[in-house]
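>>> What follows is a predicted structure for the sequence shown.
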Amino acid sequence: MHEQIELEKINQVIADYFDNITKENWVAVKELMPYFIKAGIFNADVKKGLPIRKVLRSLDADNALAKIPFVHAERKDKDTYWYFVRPGSSYVSKAINDTGVTKKQKAKIIKAGSDENYVIDLCDELLQQRASRQHKFGFLLGDYHKNGKTRTALPVDAYYAALNLAIEFIEKQNSGSVSFFDKVERRTISGVSRPEQRKIYDERKKKSLRANNIQLIEIGNSNFDCDNENKLVRNEAQDKKVLEKLLKEFI
């Protein structure tokens, strides 16, 4: 493919972009698609930069990336991410993988420091058991997906099998409207807003757990002393007293 593309013209567009358009030292290749189109190199953009990515992949397969000296390939396990770099500068990745931490690991780290995890840790201590966290039951399912066949299991925050006890930690965004979380304008596959869907699922959890003789206790940040951002102050001694009252039937 690269034999059919005017590589000199591509290089000129990239050089002009760094000289006259941007002060950035590097950009994703998709950012230059409007300029490639204006120069007549491509007729239209497809999938946010696919035409130029195809050129780069072809060059890469022929070990000829040097024909576009601006290009930098950030190679991952399965995918390659393409960037153009200003002459004399270096590409500096912002990807979480550069720290040796995957997105999944990062999510676990954030979760570990959450108020929910803090409260469940205290519950584990008081109940002298280790909860199954984000526990899923075969009978507790969300609505059907677009294919009309599959459904996702709805997890509970903690489940103590020996006690037949489930715990849900209710944060502010679950009880009130918070625009970032709610995104009211978006509709779920069931045709309702996210806040409405959340309420439906909360009720479904209660009914399904009750039907299967599993007791559910809801614990919210409203039960504890919180700061101005509605985050727990984390007075452990006081928080344990609150939980002792909520869990008195099981302690």
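Great, that's in hand.
>>> make it CA atoms for all contacts and neighbour counts henceforth
Noted.
>>> what about the strands in the stretch 151-251 of the chain?
With DSSP state E, counting those that start in this stretch applied, the stretch 151-251 of the chain shows strands at 151-153, 156-160, 165-170, 215-220, listed in chain order.
>>> In addition, the following structure is provided for comparison:
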Amino acid sequence: MRKARTAYGGAIHEAVEWEGKLKLDDGRIVDEHEVIWLTPIEPRTVFALGLNYADHAAELAFSAPSEPLVFLKSPNTFVGHNAYTRRPVDVTYMHYECELAVIIGKTARNVKTEDAYNYIKGYSVANDYAIRDYLENYYRPNLRVKNRDTGTPFGPWIVDAVDVADPMNLKLTTHVNDKLVQEGTTADMIFDIPTLISYLSSFMTLSENDVILTGTPKGSVDTAVGDVVVTEIEGIGRLVNTIIGDESFTNR
């Protein structure tokens, strides 16, 4: 099942996909364009993977890491489907990153790889923009690279884990202004989903609605104000986002 969180008629509603429309938790059926899409869950602790696809590491002239390269993201970065992401006026290189989001469903500690899928609530799509101007080192990305307000569109759906037969064999694509610019498959992850859950839970407790952003394949290129960026993962969803400039944030 595909589920979403939306704002409609002045209230927040859980919703499900319903014959090409949305069925709200109060039973009303509405068109997708009538709602404001929120993130499919309210993210708790968010773990993001760097260089988790060998082809992406190679395009950045880095060797593949020998253990997961993980950094944390804060809730302020997340926006929903059809939302806007700010590109600061002084930035020269800001690129998209299509990523499979893994959402934890229950408390997890010292999880074995063979049991890891039992701890997953579902999957979603994330577009984890990076601002390379602020990058100090890909192995130690600083806060400004990955924790900018509005910098991580997330959604539109959470797809129940039981409905995804093989999350390690899903096609990922990104289109900018209808042009295909990124293509890959989750099969090419260096560290697969069970390995990541086992690794993280070996030294800390994972909780419901923690999120793991599993990295991106090669093909990340610069974006500009006005670009419409569509990140899509086979069977999970199609996430639309538009880049806007500082002029839209004149009161900040």
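Received, thanks. Note that this is a predicted model, so its numbers are computed, not measured.
>>> Once they're superposed, tell me the TM-score.
Laid over one another, the chains give 0.19 as their TM-score (TM-score structural alignment, normalised by the length of the first structure), with 89 aligned residues with a C-alpha RMSD of 6.6 Å.
>>> Figure out which of the strands of the stretch 151-251 of the first structure is closest to residue 104 of the first structure.
Of all the strands of the stretch 151-251 of the first structure, strand 156-160 sits nearest to residue 104 of the first structure, with 17.9 Å by C-alpha to C-alpha.
>>> relative to strand 215-220, how tilted is the closest one?
Taking axes from the mean of the first three to the mean of the last three C-alpha atoms, to 10 degrees, strand 156-160 of the first structure and strand 215-220 form an angle of 130 degrees between their directions.
>>> Next, the angle from strand 156-160 of the first structure to strand 165-170.
Using the same axes, to 10 degrees, the inter-axis angle of strand 156-160 of the first structure relative to strand 165-170 is 150 degrees.
>>> Give me the helices and strands touching strand 156-160 of the first structure, please.
Contact analysis of strand 156-160 of the first structure by 3 or more C-alpha pairs under 8 Å, 6 or more residues apart in numbering; DSSP states H and E lists strand 132-135, strand 165-170 as its packing neighbours.
>>> is it true that residue 2 of the second structure touches residue 17?
Yes - between residue 2 of the second structure and residue 17 there is a contact under C-alpha atoms under 8 Å: 5.9 Å.
>>> neighbour count winner among those two?
Here residue 2 of the second structure and residue 17 are set side by side on neighbour count (other C-alpha atoms under 10 Å), and the busier one is residue 2, at 20 against 16.
>>> Quick one: residues contacting that one.
16, 17, 157, 158, 159, 160 (C-alpha atoms under 8 Å, 6 or more residues apart in numbering).
>>> what are the ranges of the helices in the stretch 51-200 of the first structure?
Taking DSSP state H, counting those that start in this stretch as the test, the helices found in the stretch 51-200 of the first structure are 103-112, 115-127, 172-175, 179-182, 194-211.
>>> Report the contact partners of residue 102 of the second structure.
Shown here is residue 102 of the second structure, whose contacts under the criterion C-alpha under 8 Å, 6+ apart are 120, 121, 122, 123, 124, 193, 211, 212, 213, 214.
>>> out of the residues you listed, which is most surrounded?
For the contacts of residue 102 of the second structure, neighbours were counted using other C-alpha under 10 Å, and residue 124 has the most, 29 neighbours in all.
>>> so after the helix or strand hosting it, what's the next helix or strand?
With the criterion set as DSSP states H and E, the secondary-structure element containing residue 124 of the second structure is strand 120-127. Past strand 120-127 of the second structure, heading to the C-terminal end, the next element that is a helix or strand (DSSP H and E) is strand 130-131.
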